[in-house]
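1. Need coordinates for the below:
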Amino acid sequence: MCAETPDYKDTLNLPKTDFPMRAGLPKREPEWLEHWERLGIYDRLRTKEGRTPFILHDGPPYANGHLHIGHALNKTIKDMIVRSHQMMGFDSRYVPGWDCHGLPIEWKIEEQYRAKGQDKDQVDVIDFRQECRKFAEGWVDIQRDEFKRLGITGNWADPYLTMNFHAERVIAEEFMKFLMNGTLYQGSKPVMWSPVEETALAEAEVEYHDKESFTIWVKFPVTTAGELQGANVVIWTTTPWTIPSNKAVVFGADYAYGLYEVTGTPDECWASVGERFILADKLAGDVMSRARLDDGMWTRVRDVSADELAGLSLAHPLAGAEGSQGEWDAPRDFRAADFVTDEEGTGFVHCAPSHGMEEYELYRELGMLGQVITYNVMDDGSFRADLPFFGGKRILKPNGKEGDANKAVIDKLVEVGGLLARGRIKHSYPHSWRSKAPVIYRNTPQWFAAIDRPVGDGQDSYGSTIRERALTSIDSLVKFTPQSGRNRLYSMIETRPDWVLSRQRAWGVPLTCFTKKGALPGDPDFLLRDERVNARIAEAFEAEGADAWYKDGARERFLGNDYDPAEWEQVFDILDVWFDSGSTHAFVLRDRADGTPDGIADVYMEGTDQHRGWFHSSLLQACGTKGRAPYRNVVTHGFTLDEKGNKMSKSLGNTIVPEEVIRQYGADILRLWVAQTDYTADQRIGPEILKGVADSYRRLRNTMRFMLGALGHFREEDRVDASEMPELERWVLHRLAELDVAVRDGYAAFDFQGVFQQLFNFCTVDLSAFYFDIRKDALYCDGDTTRRRAARTVMDLLFHRLTTWLAPILVFTMEDVWKSRFPGDDGSVHLEDMPETPESWRDDALAAKWAMVRRARRVVTAALELQRSDKVIGASLEAAPVVHVRDPEMLAALKTVTFEDLCITSDIRLTGDPLPNEAFRMPEVEGVGVVFEKAEGQKCQRCWKILPDVGRHAHPATCKRCNDALG
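-> Below you'll find the model as predicted:
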């Protein structure tokens, strides 16, 4: 610029905003948390009248440790659901909750006792329970602060805790409904048992890991007189410790069996020449190879039919062993069974009904349980002390490692000649998710809810049994996101056994019932069913909590004058913690003022593991007490993996801790990661992924910053009606009308990834790279023109929609954006609703026209970028290209717009002439070619366009537009 040329910079309408380019989220976010606390936003939202309630019921996390990335994902998804529905016009309530009872907390207190040299069993049970309560209270406070730091909204001042007195009262009342409606019973059957924790486990408390197990092939001699006497039926098992509890062997009636004889043996082999075995033909070769018998060392003698097998009797391999004291001398039952396969093993299955459900159910149906049930395995997984050969041997050590029971059984079988082969196998095996130790199936007396027994009088529109009601609910009352969750839950309910309700622990809600002394579980008067007793229990729990059950004189207090305490036993097992959390619909949704009158939530949202956990137990519990599912929607997220798709593990060093992400990037980056991922599948997170998320955040933030700058000093009198706006602005309004539907539909469907992708693409592609890029010139350089006022009106409309549309995701950033424009102390974007968007803004014909315009513009901008790369020009305003357009419709459309402004050139010439050979083309935009030419004239020192009229006006070195703007 020459010295005498005026500097017009101060005459431009440059953007004005205090909104910083750098977010500084780790420092700024706590300030917004304090702001929201001062405003009491959650409570203020509850005062908005006339709204339809929307309830997301919180699946309670366990109160015993700092948050991990799964917690952050889970609570952030819930928060997006709650906030988006609030801003769409609902009264969207969220009561956070905690699961406070159960074994993990008990373990922590026991560890503290052991460290002090105390014996837990010597501590008063109420004192012990109080220690557990204090432990849980401490972690509730810690986790509450950690959740709030993530920006999670909710009734944090009054959460629900399963250990609150009212909650314990309702849990007991819900249990007593099972007592009264006839579905509660005491039974002795195999349940998953943790020898390490010495308690029964629910399916939801079990996870499957690979385990290396012993595998053995055992000989059961045929004792029936005849040709087969002395032959051996061979069984295969991966649990040698169950052999002392064997009561039977079963076969498959439809399989082909044969008699096989050993004709030769190698040096090391447990088979003898002349020894004969009965095996399934399909598996005989494999069995012989396991016994180290080559093909030439055995021969098939003949068929053995199913009828012939049915007439045989077998002896236990330990029968008659010296020192066995007759323990195994009785003949073993031998019959056909449906669960036998010829896919692996020998074609025969050894049955220890005390340690396997299929065997148990077989003999239950036969009415023979009394003949086959054993009690050889104690609570700690050791054999009963008086069991010959094996008394005191342990299946597992206290630390969960392999005990000495399997080896002792194998050694004894070798000694008596009962073993044919042995080996090791690696297979998927159930483990306790708490102790990580293997579990066993063990027959113990437990309390069950019968899911196939009529509930009460059985009269219910959804079914007469718990299972029927649950399956009907899944099919007709519940929507699943993703839909695959329906199939997963349905198949689990369809095949599950009765619900084991009892646990042998101390910290929890007891099974509040009494049994008649001397009566048997099947007797009509075995269980005390009396509403007066139940009411006394409920009243005491409301006032004192579940500790009331353990106080001196509790039995007399609850039985009152109605029953003789000497005739009744008080049950001291505690309820499965899944019954606790499964009952939350009653004391949260039903009983609280911020609940729902029908006790049914709009949404339950948890991880996919909760199909066998909270979704499952809540469904069973509610179907037993209220007849249907307690939810209308079940939303499921997957697991969080590292960047390579591996499960996170401290030992691998690949864990991502929410606190560390927040410290480095801020909580909004973590929330944005949640929004960008498909949460319905397993997600990945790691340093490189978070860098990518932060980059997306910066691009979005720049869009919001530009908008704020353009809106500096915007006044209501500057507003322009849509009908008076240029086409470009009306096209933006059309896009807003489209997005309003997409955003609302997406939020309603819990599709945050879809919502964010559309908004991000709109902000970065439609706005930053197109609309803002074009309108910068008018915003900065125009005077008080309709075009500039229309652009600022659109910016205001964009502002209100984008901030509210994005607020459920980027809670801190959108508050920062909002307060940068409306800095008063009493406001918040989170008190706003998404604005209603007029349907009249939608203009599909205009959108189709502008789609053509944008396609042509892409060719022009690409051609200019090539010239810039070749240093022919420094900026696009130095160009005045000729654009050849073959399609008459597109050419006509381009001639109705100021195409040079759209392409940010100083001039453009449009022509329908054929495309010259030298014209720049893009394969994806057929029929458009660009011939580059430089702009003619001088450079306007205010807007930098190169135009022929520059310098011919009152203001030196300006174009007419800038001269008029200067006045």
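
2. Going by C-alpha atoms from here, please, whenever you check contacts or count neighbours.
-> Noted.

3. Could I get the full set of strands for the stretch 101-250 of the chain?
-> Here the stretch 101-250 of the chain has its strands, by DSSP state E, counting those that start in this stretch, at 160-161, 184-194, 199-200, 206-221, 232-237, 248-251.

4. To residue 368, which of those strands lies closest?
-> Nearest to residue 368, of all the strands of the stretch 101-250 of the chain, is strand 248-251, at 11.4 Å by Cα to Cα.

5. wait, what's in contact with residue 803?
-> Residue 803 makes contact with 814, 817, 818, 829, according to Cα atoms under 8 Å, 6 or more residues apart in numbering.

6. Helix, strand, or coil at the first one?
-> To tie it back to what came earlier, the one meant is residue 814. Using DSSP: H, G, I helix; E, B strand; the rest coil, the structure places residue 814 in helix.

7. surely it meets residue 806?
-> Yes - using Cα atoms under 8 Å, residue 814 makes contact with residue 806 at a distance of 6.9 Å.

8. Run through the strands of the stretch 651-800 of the chain in chain order.
-> Ranges of strands in the stretch 651-800 of the chain, per DSSP E, counting those that start in this stretch, are 683-684.

9. can you give me the strands for the stretch 801-950 of the chain?
-> Secondary structure of the stretch 801-950 of the chain (DSSP E, counting those that start in this stretch): strands at 882-885, 909-911, 920-922, 925-931, 938-939, 946-947.

10. Turn the ones you listed into TSV, including distance to residue 354 and mean neighbour count.
-> Output for those, formatted as TSV (distance: least, Cα to Cα, whole Å; neighbours: other Cα atoms under 10 Å):
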stretch	distance to residue 354	mean neighbour count
strand 882-885	84	22
strand 909-911	89	16
strand 920-922	76	19
strand 925-931	74	20
strand 938-939	95	20
strand 946-947	93	22
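
11. Please provide the structure for the following sequence as well, for comparison with the first:
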Amino acid sequence: MCADTPDYKDTLTLPVTDFPMRAGLPKREPEWLARWEKIGVYDRLRETAGDRPPFVLHDGPPYANGHLHIGHALNKTIKDMIVRSYQMMGFDSRYVPGWDCHGLPIEWKIEEQYRKKGRDKDEVDVVDFRQECRKFAEGWIDIQRDEFKRLGITGKWDNPYLTMDFHAERVIAEEFMKFLMNGTLYQGSKPVMWSPVEKTALAEAEVEYHDKESFAIWVKFKVTDFRLPDLVLSDEEETDETRTAVAEAKAAAAQDFIGAHVVIWTTTPWTIPSNKAVVFGENFDYGLYEVTDCPEECWAAKGDRFILADKLAADVMARARLEPDMYRRVRNVTPAQLSGMTLHHPLAGVEGANGEWDAPRDFRAADFVTDEEGTGFVHCAPSHGMEEFELYRDLGMLDQVITYNVMDDGSFRSDLPFFGGTFILNRKGGEGDANKAVIDKLASVGGLLARGKIKHSYPHSWRSKAPIIYRNTPQWFASVDREVGDGQDEMGKTIRERALNSIDQLVKWWPQSGRNRLYSMIEARPDWVLSRQRAWGVPLTCFTRKGALPTDEDFLLRDPAVNARIAEAFEAEGADAWYADGAKARFLGNDHNADEWEQVFDVLDVWFDSGSTHAFVLRDREDGTPDGIADVYMEGTDQHRGWFHSSLLQACGTKGHAPYRNVVTHGFTLDEKGMKMSKSLGNTIVPEQVVKQYGADILRLWVAQTDYTVDQRIGPEILKGVADSYRRLRNTMRFMLGNLHGFDEAERVDAADMPELERWVLHRLAELDHVVREGYKTFDFQGVFSAVFTFATVDLSSFYFDIRKDALYCDAVDSLNRRAARTVLDILFHRLTTWLAPILVFTMEDVWLERFPGDDSSVHLVDFPDTPADWLDEPLAAKWSGVRRVRRVVTAALEVQRRDKVIGASLEAAPVVHVRDADVLAALKSVNFADITITSAVSLTNDPLPSEAFRLPEVEGVGVVFEKATGEKCQRCWKILPDVGSHDHAGTCGRCDEALG
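-> Down below sits the predicted model:
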């Protein structure tokens, strides 16, 4: 600049803002949290709700045990986005966080503390033990509450729901007693999933599957007799010859079969002592195979005969170390012939067995036998297998086949020959000595054909991580197929019918695949095991008549007065009242003789606790729902067999239908390579660490950018990408703030009076308003953020802002272009800050307060602004779509010149733009296309495209010939124009001279 040329910098209207480029989120976010708590944002929204329709997301309670992991952060952030977005769409959106407080994990922790101190839990007063569990849960609730709040989660944190609150324990007991009174509760003895380590029954939702190496054995059951029923022959058929032939066939078969062995295969050797039967498939081909030769190390001998499914025979023989030339197939074996055989247990008659296994084994067909693996035969221990149990239950033979050989700690009963006192698992869940003892004994008596090991998916307790077993024990069940005697039959008469009908008629599923998953589970599930053999929980508040059988009509006491006394006591004292001295007499009162009744001390499955929360949260609280039904349940996909499942069953048993209208499901969080997170692999991402490094908003933005309906990934590189997106968005907001400095209503321009470019932005806002609202309505946060982010960075920062910088900085303050642009920036501000507030709760508060400071100001106290429908202008949008396509060609052409250092900035150019389409050319001529391309001048022509013209393949019929701008550079706006220097103000163009006045 020459010495005599004025410096016009101070005459420009440049952005003014204190909004920092660097967010400093880890340091600043706690300040906003404190501010929200001080001004009581959540409670103020409730107080000012007026006639807003209620919207309630019911919180699936996390367990009060340990610090938060990344799955917690994902889950609670999605919930928070749902709650906040519905609030800003005009609802009274309530969120009461809750905690699951009872159950084995906490009890297990207290037991661990006892073991370290050498104390025996069984010697501690049960109420004292329960109090220690309560105190433990209270400590973790406080820790987790602070960790959740740090993520920016809104809610009624000062009054959450806890399943161990006295009122909650009362309601849980009352909900259980509804099952007692409506006839669905019963005591039964059947195989249930049992944790020997934890000494309790488990629900399916408490089980996870891991690979496990198990023993595999091929066991021989000897055929000791063979009989076929006499054939019924017609008079013509019954001759001496046919009678002789039939007798000879029977004798030949008996000679072949007696002494042969039916071979079974099992991966649970410990169940062999409880074997009561062997079953086969009616439609498989079986054969009798004879050993003709064998190697030295082999449990078969020459002449041995084995009955096997033909499809599996070769594999079994190979397991027995027999080559194909060492055996031969002797004959077919038909199902009728199998039915005529008598089998004996391999330990029958063994010295020292005391007759334990001497009775013949039942041998019959069953439809659950397969010929995919094994031998074609299945050994049955109905005490340890549900299919076998159901088979013999339906046959009315349970009393003949049920055993009680396995104790609650997974050991064999002490008086069981050979195996008494051995353990299936050791105390830590590893392999015990029972399997080896069984295998060794079978080998010693010649009962094995082969053995090995197999790696397979096996159920484990998700708490102790130890393998489980199936064990027949007396438990309390809720029948899913008995008629519920409560008269609420709109959805069906049984719990199963009500659940299935609710799934299809009352509930929407997000994604829809959740419907199919839960439906198939409910359709096939057995009765619900309600009881646990533990101490920390809500007891099964019922009494059984001494000496009565579970099938007797008067086995259970059903007295509303007794139930009412229990409920009142629990409300005042909590569930500990059940364990107090004299509790039985207190609850039975004068109406029943306490000596005639037994008090049940099992505790309820914790899934019954959490499944009942709709009653004491949605129904009983003032901030619940009028009909006790939640608008949304939202949890991980594992909760189809967990909370979604148990809540549905529980409510169908007590309310007659589902307790929710929408079920939203998220997947699991994996590392960047798609692997499951594991401390041993060192690939875990801890929310606290992300918050300390980046801030909670970056974690929330990661949630918004991912498709949470499937498994999602997170890691350092992914978080860096999220942080980059955040910075770009923050720059957009900073630009708006800087250029809105001092904006007031006097500047506002009506939409109808705005230039086309501003009206095009309003059109885009109207389109986006629909996308945002529909996305939030359908819980599609990825769709919302993607649309808003693309708009902010592409439509605004790279297009509209880029173009309008010149008018904002250089135009006269009262020019139409500048006023219209500032009006649009104000409109954009209110929409972008509110649209993004449910996602970036801290950043949008920061943006909001930069414009609207004040003790009571908060973006979270306002709604999404209404967007006028008449902003939509499809013809205008079509026109500007063509303008932008041509602009892309010009911009690309100038970038080539900039790369080749022909120009330094686009204002040095005055390109010639050749456009073949007459309508597009007319559109370009109707706007200031030089401003749109940020050049000092532009020439528009429909002359044929010169060969040297720059083209883009994707934009047909457009070519750009580069020309340099002619004239002098305006010292104020930097445009190169012919009129520069011909005005009153030295070195300015006409526009700038006028702006300077």
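
12. one step back: so residue 814 and residue 806 of structure 1 - more neighbours on which side?
-> Between residue 814 of structure 1 and residue 806, residue 814 has the larger neighbour count (other Cα atoms under 10 Å), namely 24 against 20.

13. and residue 273 of structure 1, what pairs with it in structure 2?
-> Alignment note (TM-score structural alignment): residue 273 of structure 1 maps to residue 302 of structure 2.

14. any idea how far its match is from residue 503 of structure 2?
-> Distance, residue 302 of structure 2 to residue 503 of structure 2, using Cα to Cα, to the nearest Å: 61 Å.

15. export the strands of the stretch 101-250 of structure 1 to TSV and tack on mean neighbour count?
-> Below are these laid out as TSV (neighbours: other Cα atoms under 10 Å):
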stretch	mean neighbour count
strand 160-161	24
strand 184-194	22
strand 199-200	22
strand 206-221	19
strand 232-237	24
strand 248-251	24
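
16. Now tabulate these in TSV and tack on distance to residue 177 of structure 1.
-> Below are those laid out as TSV (distance: least, Cα to Cα, whole Å):
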stretch	distance to residue 177 of structure 1
strand 160-161	21
strand 184-194	9
strand 199-200	22
strand 206-221	27
strand 232-237	42
strand 248-251	39
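
17. Can you check which of these gets nearest to residue 585 of structure 1?
-> Comparison of the strands of the stretch 101-250 of structure 1 against residue 585 of structure 1 by Cα to Cα identifies strand 160-161 as nearest, at 11.0 Å.

18. Following superposition onto structure 2, what is the mean distance for the closest one?
-> Compared with structure 2 after fitting, strand 160-161 of structure 1 deviates on average by 0.1 Å (mean Cα distance after the TM-score superposition for structure 1).

19. who touches that strand?
-> By Cα under 8 Å, 6+ apart, strand 160-161 of structure 1 touches 95, 96, 97, 98, 99, 100, 167, 588.

20. In structure 2, which residues correspond to stretch 869-877 of structure 1?
-> Residue span in structure 2 matched to stretch 869-877 of structure 1, by TM-score structural alignment: 899-907.

21. before we move on, what about stretch 663-671 of structure 1?
-> Aligned using TM-score structural alignment, stretch 663-671 of structure 1 spans residues 692-700 in structure 2.

22. and that stretch, how far out from the chain's middle?
-> Remark: stretch 692-700 of structure 2 is offset 22 Å from the chain centroid, using Cα atoms, centre = their mean, to the nearest Å.

23. Can you report how many residues neighbour the aligned partner of residue 174 of structure 2 in structure 1?
-> If you follow residue 174 of structure 2 across to structure 1 using TM-score structural alignment, you land on residue 173. Residue 173 of structure 1 has 20 neighbours, counted by other Cα under 10 Å.

24. Residue 173 of structure 1 reaches residue 531, doesn't it?
-> No - with contact defined as Cα under 8 Å, residue 173 of structure 1 does not count as touching residue 531 (10.4 Å).

25. Quick one: the helices in the stretch 401-550 of structure 1, in order.
-> Along the stretch 401-550 of structure 1, the stretches classed as helices by DSSP state H, counting those that start in this stretch are 405-415, 466-476, 484-495, 531-544.

26. what's the mean distance for the second one versus structure 2?
-> For helix 466-476 of structure 1, the mean deviation from structure 2 after alignment is 0.7 Å (mean Cα distance after the TM-score superposition for structure 1).

27. Can you spell out the matching residue range in structure 2 for that helix?
-> Alignment of helix 466-476 of structure 1 against structure 2: residues 495-505, by TM-score structural alignment.

28. Could you pull out the buried residues of the matching stretch?
-> 495, 496, 497, 498, 499, 500, 501, 502, 503 (16 or more other Cα atoms under 10 Å).
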